[in-house]
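Student: no sequence for this one, just the structure:
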């Protein structure tokens, strides 16, 4: 709940503070690079704490981090005033969305033991579909919806959210299965596994820097397509892991390529998700983007873990585990290929032209109170 409130607020602040164009792209590039650097430090610190201290410190270490972040927010982020018109929160939409997504994840997670065709799985997924359909209907009639459905008519917004769903599914699963491969097959400890992800994170930051420069002068699509294909190539190499593999050939090389590809996707997809969005809906678009990313990682990991378990079967030897991990990594590569296709087919080739500035008039509405339009 806390992350769900904080993450969209942070992204919404950036899209509101920086106008659409090169400045926003650079800001989102820094945001993505900091995300990647934080991920690198977190994975390494988690491995070190687990092996040399206690796994509970993976949770406890967040307390001083949050205290420092809270102090920075209080010192550096303006509080702002209350809106002129207070709107009632969309409680019904929140309940329907949470229930629908929760049942969707539950239905997918249990397929490794109940099967896709079991009555329990079918009933759970059907109930999830019904709640999500009810959510869409409720949002179309709400006076202050959590998600204005018209926002999805923008090819930038719709395409970026589908793309980040697929990319998150592939990326989260790759982290998970490569961690298991290093520990369960190669026999590496938690600290060594965490440190082994540093090259991936460094290359991810490098890819983010490159993507920021490309997107500043061209559209997000110019970095998204090659980035998704490069990530797919790296994961396809990861899928070639073997029970008798080594760190250099089976981990370092493919993870470095995957990291650059994922980095090329991170900043442009965030920029695409907020392209053409009015400033008053920046928080809504940011919340949708973060939800798509988290849902992609959650559903994708659940589905790919099921695929790995089905390939592995009851065996627990390194060869059987390797076969399951390799299959899921291959599917992760396929997800990035689909993401590249989405970027090519759905995302526009050019940014929409900005609406012309209004002519000055005695009765003109002040610029800060005017509602921005979204391009078709």
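Tutor: Alright, I've got the coordinates. What you are looking at is a predicted structure, and each value in this text was computed from that prediction instead of being measured.

Student: From here on, just use CA atoms for contacts and neighbour counts.
Tutor: Noted.

Student: list the helices and strands the strand or helix carrying residue 320 packs on?
Tutor: Assigned by DSSP states H and E, residue 320 belongs to helix 318-345. Here helix 318-345 touches helix 155-180, helix 221-238, helix 282-312, going by 3 or more CA pairs under 8 Å, 6 or more residues apart in numbering; DSSP states H and E.

Student: Return the set of buried residues in it.
Tutor: For helix 318-345, burial by neighbour count (16 or more other CA atoms under 10 Å) applies to 318, 320-344.

Student: quick one: it to helix 282-312, angle?
Tutor: 140 degrees (axes from the mean of the first three to the mean of the last three CA atoms, to 10 degrees).

Student: Next, the angle from helix 318-345 to helix 221-238.
Tutor: With the same axes, to 10 degrees applied, the angle from helix 318-345 to helix 221-238 works out at 160 degrees.

Student: Out of the helices and strands packed on helix 318-345, flag the one nearest residue 107.
Tutor: Set against residue 107 and scored by CA to CA, these come closest in helix 282-312, at 9.4 Å.

Student: List the contacts of the closest residue to residue 146 other than its chain neighbours.
Tutor: Once flanking residues are discounted, residue 146 sits nearest to residue 90: 6.2 Å by CA to CA, 6 or more residues apart in numbering. Residues in contact with residue 90 (CA atoms under 8 Å, 6 or more residues apart in numbering) are 142, 144-146.

Student: try 7 Å
Tutor: 144-146 (CA atoms under 7 Å, 6 or more residues apart in numbering).

Student: Residue 297 too?
Tutor: 168-169, 172.

Student: which one of those is nearest residue 230?
Tutor: Using CA to CA, residue 168 comes nearest to residue 230 of the contacts of residue 297, at 15.0 Å.

Student: Quick check: the closest residue to that closest one other than its chain neighbours vs residue 320, distance?
Tutor: Leaving aside its sequence neighbours, residue 168 sits nearest to residue 297 (CA to CA, 6+ apart; 4.8 Å). Distance of residue 297 to residue 320, given as CA to CA, to the nearest Å: 25 Å.

Student: next one: residue 247
Tutor: For residue 247 relative to residue 320 (CA to CA), the value is 19 Å.

Student: for residue 67, same thing?
Tutor: Residue 67 sits at a distance of 44 Å from residue 320 (criterion: CA to CA).

Student: again, but for residue 262
Tutor: Using CA to CA, one obtains 28 Å as the distance from residue 262 to residue 320.

Student: and what of residue 221?
Tutor: 39 Å.

Student: before we move on, what about residue 250?
Tutor: 17 Å.

Student: Next up, a structure to set beside the first:
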């Protein structure tokens, strides 16, 4: 059995007076907030060429439309999760939703690269505030195992399918209207989420700042993650061995090492190190980091292959990715919870990861002149593995979180997701670009060189998933057994 994260009782009853239908309404609010965040993360990718042409981004600066969001989001999740525990998770969710919605308006109105990048950074801050506490709220509302499994399946579906749907919407909105609308679409979603959250989410006063106001720890971890993530996402431009990578990388390591030392000595640590005594929490976070890094190859590089090699437009690319969103949604909502109830979360996770390994393995064989039905549709259908893996992984990652640490565990789980995404961007995109350049120098045509680069990235992604499988098999042994 894995260790509990807190000495408080492992499970607490839902807030008094919160009826069943109210809890599911609260879940709908949390899922809407998640949908908004995930859509924003993926909807931008398809619209990047249009944004570059309209605002005059240079090729080097264009990546900061994504990086500014990623850096703010990934570096602040841990702090936001702990602050949610201290000042109240409902307050943090509402404040984050308000910041994100306002920043979306600013992004949609942007008339210069600097303004759009600043708005994207603010969006990342708002996303971190809202996302960091969402899972913490969910697990305190749904305490019965089967009910919690269903709730997590709904929440995971929103995240998993939303990423693919974002590419569809991004393509359609960009082609039918213009790129500004990929940000304006957040306004009605954000307003609806905030208005519904006021009566639907349970009020919580939090533990109070004195219970964990570790200011030095907060500065160290936020600065360390911000420097570290910005270093990783800059690798594609500067290279792994350049001074602009090694110097800030060393600084990030030093800051994070200082944070760990601080947490071992602080009277009220921001991240109590006891959280890592749980094999389920530690293993699930590590598996998630590897899985998300690998699936960058699926979500982003497949879209680039469709556009740059096969010549698909933005809307066509989104529609080509739609079957993946459909199967992920169907499996997340209709299958994953029942399978987990029968076979256990660990077994479902291993099955999902196996399907994803096969999917990326097939992508390493993509031809330059691919037929969609023969070469790509089977891969889209195998994306069902993500619909199996993510709910099971989320359940395992939050399984030992008590009332006092729910926001912290939620923030940690989201942080490892963002670190995995940053690593995927840095490693796989760099490998693909380097391989494509060498093939082009050897005389291959542009489509052949690009395809060869993507093949390498897909192969490395499959290797990361195999490593995730091994970690899950070893560290999660005995975790996530069936509940009945």
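Tutor: That came in fine, so what should we check first? Worth saying up front: this structure is predicted, and the values here are computed from it rather than measured.

Student: Can you give me the TM-score here?
Tutor: The TM-score (TM-score structural alignment, normalised by the length of the first structure) is 0.88; 353 aligned residues with a CA RMSD of 2.1 Å.

Student: and the residue nearest to residue 146 of the first structure, what pairs with it in the second structure?
Tutor: Following TM-score structural alignment, the counterpart assigned to residue 90 of the first structure within the second structure is residue 214.

Student: Then residue 160 of the first structure?
Tutor: Using TM-score structural alignment, the partner of residue 160 of the first structure in the second structure is residue 284.

Student: which non-adjacent residue is nearest that match?
Tutor: Nearest non-adjacent residue to residue 284 of the second structure (CA to CA, 6+ apart): residue 397, at 5.0 Å.

Student: Next: residue 212 of the first structure.
Tutor: Residue 212 of the first structure sits nearest to residue 29 (CA to CA, 6+ apart), 5.3 Å away.

Student: which SSE is the one you found in?
Tutor: According to DSSP H and E, residue 29 of the first structure maps onto helix 22-52.

Student: Quick check: buried residues in that helix?
Tutor: 22, 24-33, 36-37, 40, 42-50.

Student: Same question for stretch 272-282 of the first structure.
Tutor: Buried residues in stretch 272-282 of the first structure (16+ other CA under 10 Å): 272-279, 281-282.

Student: Looking at those, which one is closest to residue 292 of the first structure?
Tutor: Closest to residue 292 of the first structure, out of all of these and judged by CA to CA, is residue 273, at 10.6 Å.

Student: What lines up with that closest one in the second structure?
Tutor: Using TM-score structural alignment, residue 273 of the first structure pairs with residue 397 in the second structure.

Student: Please look at that match and residue 288 and confirm they touch.
Tutor: No. Look at residue 397 of the second structure against residue 288 with CA atoms under 7 Å: they stay out of range, at 9.0 Å.

Student: just to revisit the earlier point, quick one: the buried residues of stretch 272-282 of the first structure as JSON lines, columns for distance to residue 200 of the first structure and secondary structure too.
Tutor: Below are these laid out as JSON lines (distance: CA to CA, whole Å; DSSP: H, G, I helix; E, B strand; the rest coil):
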{"residue": "272", "distance to residue 200 of the first structure": "24", "secondary structure": "helix"}
{"residue": "273", "distance to residue 200 of the first structure": "25", "secondary structure": "helix"}
{"residue": "274", "distance to residue 200 of the first structure": "27", "secondary structure": "coil"}
{"residue": "275", "distance to residue 200 of the first structure": "29", "secondary structure": "coil"}
{"residue": "276", "distance to residue 200 of the first structure": "32", "secondary structure": "coil"}
{"residue": "277", "distance to residue 200 of the first structure": "32", "secondary structure": "coil"}
{"residue": "278", "distance to residue 200 of the first structure": "35", "secondary structure": "coil"}
{"residue": "279", "distance to residue 200 of the first structure": "35", "secondary structure": "helix"}
{"residue": "281", "distance to residue 200 of the first structure": "34", "secondary structure": "helix"}
{"residue": "282", "distance to residue 200 of the first structure": "31", "secondary structure": "helix"}
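
Student: And what about residue 480 of the second structure, helix, strand or coil?
Tutor: With DSSP: H, G, I helix; E, B strand; the rest coil as the basis, residue 480 of the second structure sits in coil.

Student: thinking it is in contact with residue 396, fair?
Tutor: Yes. When contacts are counted by CA under 7 Å, residue 480 of the second structure is listed as touching residue 396 (6.4 Å).

Student: Save the contacts of residue 90 of the first structure as TSV, and put in neighbour count, distance to residue 301 of the first structure and secondary structure too.
Tutor: Formatted as TSV, the contacts of residue 90 of the first structure follow (neighbours: other CA atoms under 10 Å; distance: CA to CA, whole Å; DSSP: H, G, I helix; E, B strand; the rest coil):
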residue	neighbour count	distance to residue 301 of the first structure	secondary structure
144	14	33	coil
145	22	29	coil
146	22	26	coil
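
Student: Any figure for the gap between residue 130 of the second structure and residue 119 of the second structure?
Tutor: The gap separating residue 130 of the second structure from residue 119 of the second structure is 17 Å, by CA to CA.

Student: More neighbours: the two, which one.
Tutor: Per other CA atoms under 10 Å, whichever of residue 130 of the second structure and residue 119 has more neighbours is residue 130, with 31 against 25.

Student: Trace the more buried one over to the first structure, please.
Tutor: Structural alignment (TM-score structural alignment) places residue 130 of the second structure against residue 6 in the first structure.

Student: What strand or helix carries its match?
Tutor: helix 2-17.

Student: Show residues contacting that helix.
Tutor: Applying CA under 7 Å, 6+ apart, the external contacts of helix 2-17 of the first structure come out as 24, 27, 279, 282-283, 286-287, 290.

Student: could I get the residues you listed as JSON lines with distance to residue 229 of the first structure?
Tutor: Converted to JSON lines, the contacts of helix 2-17 of the first structure look like this (distance: CA to CA, whole Å):
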{"residue": "24", "distance to residue 229 of the first structure": "25"}
{"residue": "27", "distance to residue 229 of the first structure": "25"}
{"residue": "279", "distance to residue 229 of the first structure": "32"}
{"residue": "282", "distance to residue 229 of the first structure": "29"}
{"residue": "283", "distance to residue 229 of the first structure": "30"}
{"residue": "286", "distance to residue 229 of the first structure": "25"}
{"residue": "287", "distance to residue 229 of the first structure": "27"}
{"residue": "290", "distance to residue 229 of the first structure": "22"}
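
Student: What distance do you get for the residue nearest to residue 168 of the first structure to residue 173 of the first structure?
Tutor: Using CA to CA, residue 297 of the first structure is found at 7 Å from residue 173 of the first structure.

Student: before we move on, what about residue 256 of the first structure?
Tutor: In terms of CA to CA, residue 256 of the first structure sits 16 Å off from residue 173 of the first structure.
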